[in-house]
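Colleague: Provided below for reference: sequence and predicted model.
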Amino acid sequence: MKLNIKDKFNLELPADTHLENSRRQVFNACFSYVTPKKTTRPELIHVAPEMLENLGISKEDSTSNLFLKVFSGNEIWPNTRPYAMCYGGHQFGNWAGQLGDGRAINLFEVAHEAKSWMLQLKGAGETPYSRSADGLAVLRSSIREYLCSEAMYHLGVPTTRALSLVLSGDRVLRDVMYDGNPTYEKGAIVCRVAPSFLRFGNYQIFAARQDVENLRTLVDYTIKHHFSHLGIPNKETYLKFFNEVTQRTLGMIIHWQRVGFVHGVMNTDNMSVLGLTIDYGPYGWLEGFDFGWTPNTTDSQYKRYRYGNQPNIGLWNLLQLANALYPLIEDAPALEAILNQYKVDFEDASLKMMREKLGLQVERTKDKLLVQDLEDILCLTETDMTIFFRCLGRFKKCNPHEGLPLIEEAFYTPKELSHEVKTRWSAWFEAYANRLLEESVSDEARAKGMNKVNPKYVLRNYMAQLAIDEADKGNYALIDELFQLLKYPYDEQYKQEKWFAKRPEWARHKVGCSMLSCSS
């Protein structure tokens, strides 16, 4: 197996001078050197062919003992030094101080076909940032991360990627619901891949400690390797950098809203500076369309990270990043102008996204009201978001009276629709049909366009849980079935029609199928 190693992060940035792997506060450093924990009986469960190709690894090499050793953490690649990043962050709105890679270990960076990738093991053992945790991961959370990161990529959502899923052969103690009943579970390791895993928190930690020198060093490094098109680092470039991070964050969250994805833990240490979806913990897709839904049990009381609040949290997190960058810029009005523009741009981008979901190409001022009315009606009764928008693509503007029967399969309890709700749906379909008359495209062309932005298949929590349950029995076939299904989320895939279905009733309150804890 050959890899074109081109490390940058741990060669150009300041390292922790203390080499012992003990929990501690790390100062004046962007990372600490660590060694992954050796596993007992590693077993490769799945590998992502596209990421193999992106890294220049052949399929044959992925079946080798060396591949298994490296990506289980049992062997360090020659002339490389694994490390864990130092960062801080706001958790649920409160400054938490130093956090860092508590269960993630960066192996090395690979350059292939003019692209650079950082490879990171999640669940490979403790680091100086593990605090009271063991740095390990369990099979269920690893399956969820592995499948979801690749599923998001194929949905067109900016995201980190996954290379491999390995069973460690060790048992890991976890309290699934934080209710004082921990049990031993199968341990696993995911190899995550991204151009960079830099987060808002990487910059926040230096600002919080008033370490402007290292803050500047890290920002300059980031611009040099990931935003070089902005020019040589200076105050103006720092502002451009913040503006681009803002726009990337906005674009990422628009995609989340489009497909009904709820991150669940939008802490600033879980926000990628590259605008990538990062850290798949208690995430979920909307089953019933509900702006107030969160998949995170830890967030169940205040619902800070609920679906409808994700755009606002994105802005709040960007404000924290602006505060962190302020010592380099010292121009509050300029930073505030960028943040204020986010509000305007998000409203415009959100309406544009909804027009696309509804198949509207011509802009009309009344579209905002049409969208608002739709969202209000969707909230009146439990309606599956994915199925609704996919079925809506079959709507014929000359038959508005057929609208309600067309979307009936999206309702969880269609027989319980009240007369008032039916009346409101009929009125909306009349308005929608009239609006479509102002479009020049045919119903068939509109349906084709809508099907490119309204996925047919998403990784519903119950689907992931089914794969987890099978994997616990030693059967990994369902992992591959879902992996293959989610590579083509916008295609019909008639042989996989069973996955185009509402959440089963048995999954409504089942652990892992509705809400999840941060240990998930």
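Modeller: That came through fine. Residues are numbered from 1 along each chain as shown.

Colleague: from here on, just use CA atoms for contacts and neighbour counts.
Modeller: OK.

Colleague: for the helix or strand encompassing Leu404, which positions count as buried?
Modeller: Following DSSP states H and E, the helix or strand that holds Leu404 is helix 403-406. For helix 403-406, the buried set under the neighbour-count rule, 16 or more other C-alpha atoms under 10 Å, comprises 403-404, 406.

Colleague: take this one as well and set it beside the first:
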Amino acid sequence: MKNLKINNRFTNELPADTNETNEVRQVSNAVFSFVNPTTPSSPKLIHASEEVAKLVGITEDEIHSESFLNVFSGKEVLPHTRPYAICYAGHQFGNWAGQLGDGRAINLTEVEHDDAFFTLQLKGAGKTPYSRTADGLAVLRSSVREYLCAEAMHYLGVPTTRSLSLMLSGDQVLRDILYNGNPAYEKGAIVCRVAPSFIRFGSFEMLTARNELKNLKQFVEYNIKYYFPEIKGEPKEQYLQFFQKVVDTTREMIVHWQRVGFVHGVMNTDNMSIHGITIDYGPYGWLENYDPNWTPNTTDSQNRRYRFGNQPQIAQWNLYQLANAIYPLINEAEPLEKILASFITDYDSDYKTMFLNKLGLFTSTESDSKLIADLEATLQLSETDMTLFFRNLSKVKKEDSANKALEIIQDAFYLPEEITGEILDFWTKWFTIYIERLNAENLSDESRSQKMNLVNPKYVLRNYMSQLAIDTADQGDYSLINELYLLLQKPYDEQPEFEKWFAKRPDWARSKVGCSMLSCSS
């Protein structure tokens, strides 16, 4: 990989752990620890993204080289680099968890290409000082999900990490998939993830919690210097601008999650990026039936803290923790509180605009908030597939009756026999008002439909689709991974050759492990 331009800004400029033994421990006065990946016994490339490779300076030919296989499986270390794991803390499910850190992720290096910087990180490459009681490895099941989902999100237009490669390690990994005392061996795997950096809210929390304020100042200023170079002014003003940037990009990310029906599943502060990009694809899922109370995470099944409808509030809560972490540099609560208060106000405005765009309404009226609220309520009266509903909604025409509109979207109902009586009345009333509203728009049906189809995807990575790919991959057949990868590159296109994937969740997937609820076990 001769064109990789190595740049070790992170390890050259930030305080390193002076203890270089790879033993689990508390790490203080450091932002990261040097650590090499565990050597896999027999790595094998399953899939690689040519687009992401090109993004970082790797050619198509190099993807199929022995060097690529060895570097991105953790078997070899790139010349002039020193892999490292980042130290961070976090609030998990609302509770302070203390030191966490990269427990199964190892950053290989930073690279520069076409005036942009990227961090290359292996997930599942072995133990680090932050692995606690775990082995730092990952299994094929979770690795397929992460590899496909990051790319799916990118093509949906959602800010995200990217996936470079998916490999088998050749080793068996013991996992208890449902945490029910029934562990089993699974195939080990490694994903190479790509992002501007993998810096999380939790890094700032860790430094403040340990009162390492000199390191905190250095770390914040490092982030401003390299990731937010447009920020200028006096130090305190720079810190506030930095916080405002993170607030804004986080809000934008959450709006996109809600637009496509994505549920992260584990929005701990250690899983929140300073870049406002989606990181750490664990027990995620897309809404099948529109249910604001749904979470895919078995660990969260009782309290549903990270349910779909609560993601904006959790994002604000996490930002509050970030504000607390950088407060010692500012020593004024009011400006931080003002920025935090604006988060939900701005989010509500952005959400309304986004939702109206999904409905094909590109001007705003006083009655629109009620139109949106009434639809959200009506969608929950009987199980209604979110993706199918909004995609088919674009086919409704201005001259259609409410009954005709219902016919157009009826494939979205999981139990169509329930659409009678009071439920039918609610739908009829809503569509009557909606069609009146369409007629007030100065757009042709064709133009409106085209615009709606740019924000309402036809294809999303439903959990049952991932599970089918995992099941076949476990048998050594990777064709379905490739098929889904190709499908998800054009989620807004019709793609008639892939029409079978434009369908509701099948009944067999309703309660199947990996299709309905998932754990953090990987």
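Modeller: Looks like it arrived, so ask away. Because the structure is a prediction, the values reported are computed rather than measured.

Colleague: superposing both, give me the TM-score.
Modeller: After superposition, the two chains reach a TM-score (TM-score structural alignment, normalised by the length of structure 1) of 0.99; 520 aligned residues with a C-alpha RMSD of 0.7 Å.

Colleague: now the helix or strand just after the helix holding Leu404 of structure 1: which residue numbers in structure 2?
Modeller: Using DSSP H and E, the helix or strand that directly follows helix 403-406 of structure 1 along the chain is helix 419-436. Mapped onto structure 2 using TM-score structural alignment, helix 419-436 of structure 1 covers residues 421-438.

Colleague: show me which residues of that stretch are buried.
Modeller: Residues of stretch 421-438 of structure 2 classed as buried by neighbour count (16+ other C-alpha under 10 Å): 424, 426-428, 430-432, 434-435, 437-438.

Colleague: where does stretch 361-375 of structure 2 sit relative to the chain's centre, distance-wise?
Modeller: Relative to the centre of its chain, stretch 361-375 of structure 2 is centred 28 Å away, using C-alpha atoms, centre = their mean, to the nearest Å.

Colleague: which residues does it contact?
Modeller: Identification of contacts with stretch 361-375 of structure 2 by C-alpha atoms under 8 Å, 6 or more residues apart in numbering yields 352-353, 355-356, 430, 433-434, 437-438, 441.

Colleague: show me the strands in the stretch 1-150 of structure 1, by range?
Modeller: Remark: strands assigned in the stretch 1-150 of structure 1 by DSSP state E, counting those that start in this stretch are 31-33, 43-47, 83-85, 88-91, 94-98, 104-112, 115-122.

Colleague: mean distance, the third one to its aligned residues in structure 2?
Modeller: In the superposition with structure 2, the average deviation recorded for strand 83-85 of structure 1 is 0.2 Å (mean C-alpha distance after the TM-score superposition for structure 1).

Colleague: cool, and the last one?
Modeller: Using mean C-alpha distance after the TM-score superposition for structure 1, strand 115-122 of structure 1 ends up 0.3 Å from its aligned counterpart in structure 2, as a mean over the superposed pairs.

Colleague: can you pull out the helices in the stretch 151-300 of structure 1?
Modeller: For the stretch 151-300 of structure 1, applying DSSP state H, counting those that start in this stretch gives helices covering 200-208, 212-226, 235-259.

Colleague: how many neighbours does Thr40 of structure 1 have?
Modeller: Thr40 of structure 1 sits with 13 neighbouring residues when counted by other C-alpha atoms under 10 Å.

Colleague: surely it meets Gly169?
Modeller: Yes. Under the criterion of C-alpha atoms under 8 Å, Thr40 of structure 1 makes contact with Gly169 at 5.4 Å.

Colleague: how near is Leu319 of structure 2 to Asn182 of structure 2?
Modeller: Applying C-alpha to C-alpha, to the nearest Å, the value for Leu319 of structure 2 to Asn182 of structure 2 is 37 Å.

Colleague: go on, Gln316 of structure 2?
Modeller: Between Gln316 of structure 2 and Asn182 of structure 2 the computed distance is 37 Å (C-alpha to C-alpha).

Colleague: in terms of neighbours, single out the busier of the two.
Modeller: Comparing Gln316 of structure 2 with Asn182 by other C-alpha under 10 Å, the one with more neighbours is Gln316, at 20 against 9.

Colleague: in structure 1, where's the longest helix?
Modeller: With DSSP state H setting the assignment, residue counts place helix 332-358 as the longest helix in structure 1.

Colleague: next, the buried residues of the helix or strand just after that helix.
Modeller: Read in the C-terminal direction, the helix or strand following helix 332-358 of structure 1 is helix 367-378, with elements assigned using DSSP H and E. For helix 367-378 of structure 1, burial by neighbour count (16+ other C-alpha under 10 Å) applies to 367-368, 370-371, 374, 377-378.

Colleague: what sits against the closest residue to Ser272 of structure 1 other than its chain neighbours?
Modeller: In space, Ser272 of structure 1 comes closest to Arg199 once its chain neighbours are excluded; the distance is 4.4 Å by C-alpha to C-alpha, 6 or more residues apart in numbering. Taking C-alpha under 8 Å, 6+ apart as the contact definition, Arg199 of structure 1 lies against 87, 268-273.
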